[in-house]
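# need the 3D shape of this:
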Amino acid sequence: MMLARTMMRRVAAACKKGVRNGTPSTTRTINTQMDDSYPILISPSLVSLDLPDIWPTNSSPNEFRSTCRCSNEQTAAIIDGKSIAGEIMSRIACEVWRMKESIGRVPGLAVIMVGQRRDSQTYVRNKIKACEETGIKSSMTELHGNCKEDEVVNVLSRFNADPSIHGILLQLPLPQHLDEEKILDVMSLEKDVDGFHPLNIGNLAMRGRQPLFIPCTPKGCIELLMRSGVEIMGKKAVVIGRSNIVGLPTSLLLQRHHATVSIVHAFTKNPEQITCEADIVVTAAGVPNLVRGNWLKPGAVVIDVGTNPIEDPSCEFGYRLTGDVCYEEAVRVASAVTPVPGGVGPMTIAMLLSNTLDSAKRAYDFT
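All right, here's what the predicted structure looks like:
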């Protein structure tokens, strides 16, 4: 022990001498002398670098000059997510019926909603309706927007322990006063049908690994591309937005499908120019009409995940949904585009039910 301490003191003294005196060198170096009170590494933690993505106000479509030009007529094929999702849900309903006939059990999905965000209410309402249509048992718990963390955790824990529940959906985002990461950590990995558990995301990121569940919206985007005959391998893809819910897992999933992926976010310089080089554009920024026609490469395929509520008293619930893409311009440039609503939204629900069915099959060892 004494010998080790002596060696450590000698090494420290030598290092200090080297810093103070310097050494002859033919290369140009940057001298960053620090006293002993500094930590070994001065790089900040990754979490401390996390800044909110606040997108700038939409610029005029004429401010960005590019080779992208809009024609006067619609050229894009419309990717009908509602129709494709309907086909998938019909097959899910058949499997649920087969499970019920064979073993007398059906998949169970629990939904937890905190607060009263309009878009979340729309999603949850559609998900509960889809469960009814496919024969999946659903259980709904609503909590006030100002509820405490322990209340959410207690509901989650109760569903974790319920063997009749095979999937738990915690509708995100949560109110800001709640620790989303801490709450998600409580969720059972085997019931994380939204695919947001760190182990599921980690396995999604690593080649050779398979997550138990792929996040529903990214999974739905890929399904839309494949069913529309869009080649992904080797193509340039741009994902606009980097949320844990959509942007991040979508970029990881596209990489697993061998696309060359760029991520555009609120701090990206010249996002229009980067996006205009993409063969595939997936946008999930949450900014109405952010992506204009001159952001797009002629012939690009556009998947619009944006579902932004816009006040409209003439609509049933007092608002309508619009996407991140200026649809009227995109259809004159792209080769294919998803509408909002009726594009990605129904696919997200179909993937949620598919994940829930898979979870129930795993729990009951049903094939």
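# please make it C-alpha for all contacts and neighbour counts, starting now.
Will do.
# which element is Gln121 on?
Secondary structure assignment for Gln121, by DSSP states H and E: helix 118-134.
# got it, and Met140?
Element membership for Met140, per DSSP H and E: strand 137-143.
# which of the residues in that strand are buried?
Lys137, Ser138 (16 or more other CA atoms under 10 Å).
# which other helices and strands contact the longest helix seen in the chain?
Across the chain, the helix with the greatest residue count (assigned by DSSP state H) is helix 81-103. Contact analysis of helix 81-103 by 3 or more CA pairs under 8 Å, 6 or more residues apart in numbering; DSSP states H and E lists helix 118-134, helix 344-364 as its packing neighbours.
# second input sequence below; structure requested for side-by-side comparison:
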Amino acid sequence: MPAIIIDGNKIAEKLQLKILKKINQRKKDGKKIPGLAMILVGNHIPSQIYVNKKRIACKNVGFFSECWHFPDYVNEIEILNLINQLNNDKNIDGILVQLPLPKHINHLKILSNITPDKDVDGFHPYNTGSLCQRTPKLRACTPKGIITMLKYNNIKTHGLHAVMVGASNIVGRPMSLELLLAGCTTTVTHRFTRNLKNHVKSADLLIVAVGKAHFLKGKWIKNGSIVIDVGINRLHNGEIVGDVDFKNAYLRASYITPVPGGVGPITVATLLQNTLEACENHHDII
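Predicted coordinates for the structure are as follows:
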């Protein structure tokens, strides 16, 4: 039986509507409106598209947002100086640095200089480390969003064997911790993993984030598994596809996310959630 397609756009719309209601109430109560600062470096077209989507999302829910766009030859010090300024700006509740950065810029140094309680992407070492103790100030957007997707579809994760294909700092590693905290028995695969096919075949819940079009074959997937495709890749003909062979995986999975329209919209909505949470923590808690 074909899989149920998890519509990320619909879930994101519901999340944004909840945020909009909270913002309208904040306005009535005379409370501060969340402010998001975005830093973009260079002319990487996908990054420009992502930042624009985030700006539109902020506008739709009534947030204040501002973007600083640097040329790709910018000095690292200039970015660090801006981050220091934004860390101390009471109008700004969240700071986002759009990745990837040019090779001459140390992205770990940049991300580590964002104060953890304004790190709305959840990439600061404090937040990634604190996730192990269930105490991050803010959680990474994509992993947090995926857990939200599962909850919205009433998918019970306790006891599932979850396989995370990909071990990046942005998705794979924080996602593996989220899965552990969600009660899964978790396997993480990476470029040195042997017999990937066998790991995939054993997965009740499969999350794929490797950045390679149709990398994971649909025939590898166990019947009835839940498939979350984080990848987004553009083919030569312009078509946007994920890391999973959707056509064949769709026939075997019980639930599956499409690309586009799956994880992407949820990630943006989760960024808004994190920014609102940061604002509440900065201004509402006495």
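# hang on, the earlier thing: how about the longest helix of the first structure: buried residues?
Result for helix 81-103 of the first structure [16+ other CA under 10 Å]: buried residues Gly81, Lys82, Ile84, Ala85, Ile88, Met89, Ile92, Ala93, Glu95, Val96, Trp97, Met99.
# cool, and stretch 92-106 of the second structure?
Ile92, Asp93, Gly94, Ile95, Leu96, Val97, Leu101, Pro102, Ile105.
# next: stretch 190-200 of the second structure.
His199, Val200.
# how far does that stretch sit from the chain's center?
Centroid separation between stretch 190-200 of the second structure and its chain, computed with CA atoms, centre = their mean, to the nearest Å, is 24 Å.
# outside of it, which residues touch it?
By CA atoms under 8 Å, 6 or more residues apart in numbering, the residues outside stretch 190-200 of the second structure that reach it are Val163, Val165, Gly166, Ala167, Thr187, Thr189, Leu206, Trp220, Ile221, Lys222.
# and of these, the nearest to Ile266 of the second structure?
Nearest to Ile266 of the second structure among the contacts of stretch 190-200 of the second structure is Leu206, at 17.5 Å by CA to CA.
# isn't that closest one up against Asn223?
No - look at Leu206 of the second structure against Asn223 with CA atoms under 8 Å: they stay out of range, at 11.8 Å.
# the two - which one has more neighbours?
Neighbours were counted for Leu206 of the second structure and for Asn223 using other CA atoms under 10 Å; Leu206 has more, 25 against 18.
# what helix or strand is the more buried one located in?
Remark: Leu206 of the second structure resides in strand 205-208, with elements defined by DSSP H and E.
# so how far does the helix or strand following that strand sit from its counterpart in the first structure?
Per DSSP H and E, the first helix or strand lying C-terminal to strand 205-208 of the second structure is strand 226-229. Compared with the first structure after fitting, strand 226-229 of the second structure has a mean deviation of 0.4 Å; criterion: mean CA distance after the TM-score superposition for the first structure.
# on that earlier part again, just say which of the helices and strands packed on helix 81-103 of the first structure is most tucked in.
Looking across those with neighbours counted as mean count of other CA atoms under 10 Å, the highest average goes to helix 344-364: a mean of 23.
# give me the stretch of the second structure that that helix matches.
Aligning helix 344-364 of the first structure against the second structure (TM-score structural alignment) gives residues 263-283.
# again with stretch 254-263 of the first structure
Stretch 254-263 of the first structure corresponds to residues 179-188 in the second structure, going by TM-score structural alignment.
# pull the residues that contact the matching stretch.
134, 157-167, 172, 176, 199.
# one step back: in CSV, list the buried residues of helix 81-103 of the first structure along with distance to Arg9 of the first structure.
Shown next, in CSV, are the buried residues of helix 81-103 of the first structure (distance: CA to CA, whole Å):
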residue, distance to Arg9 of the first structure
Gly81, 68
Lys82, 70
Ile84, 70
Ala85, 68
Ile88, 68
Met89, 69
Ile92, 69
Ala93, 72
Glu95, 70
Val96, 70
Trp97, 74
Met99, 70
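# and which of those residues is nearest to Lys137 of the first structure?
Out of the buried residues of helix 81-103 of the first structure, the member with the shortest distance to Lys137 of the first structure (by CA to CA) is Val96, at 10.2 Å.
# what lines up with that closest one in the second structure?
Aligned against the second structure by TM-score structural alignment, Val96 of the first structure finds its counterpart in Ile23.
# tell me the contacts of its match?
Ile23 of the second structure makes contact with Ile33, Val61, Gly62, Phe63, according to CA under 8 Å, 6+ apart.
# coming back round to it: need the max-distance pair from the contacts of stretch 190-200 of the second structure.
Across the contacts of stretch 190-200 of the second structure (CA to CA), the longest gap, 21.4 Å, separates Ala167 and Lys222.
# continuing past the longest helix of the first structure, what's the next helix or strand?
Next along from helix 81-103 of the first structure, by DSSP H and E: strand 108-114.
# how big's the offset between that next one and the second structure?
Relative to the second structure, strand 108-114 of the first structure is 0.7 Å off (mean CA distance after the TM-score superposition for the first structure).
# what does that strand contact?
So strand 108-114 of the first structure is in contact with 120, 124, 136-145, 147, 155, 159, 164-171, 174-175, 356, 360, going by CA under 8 Å, 6+ apart.
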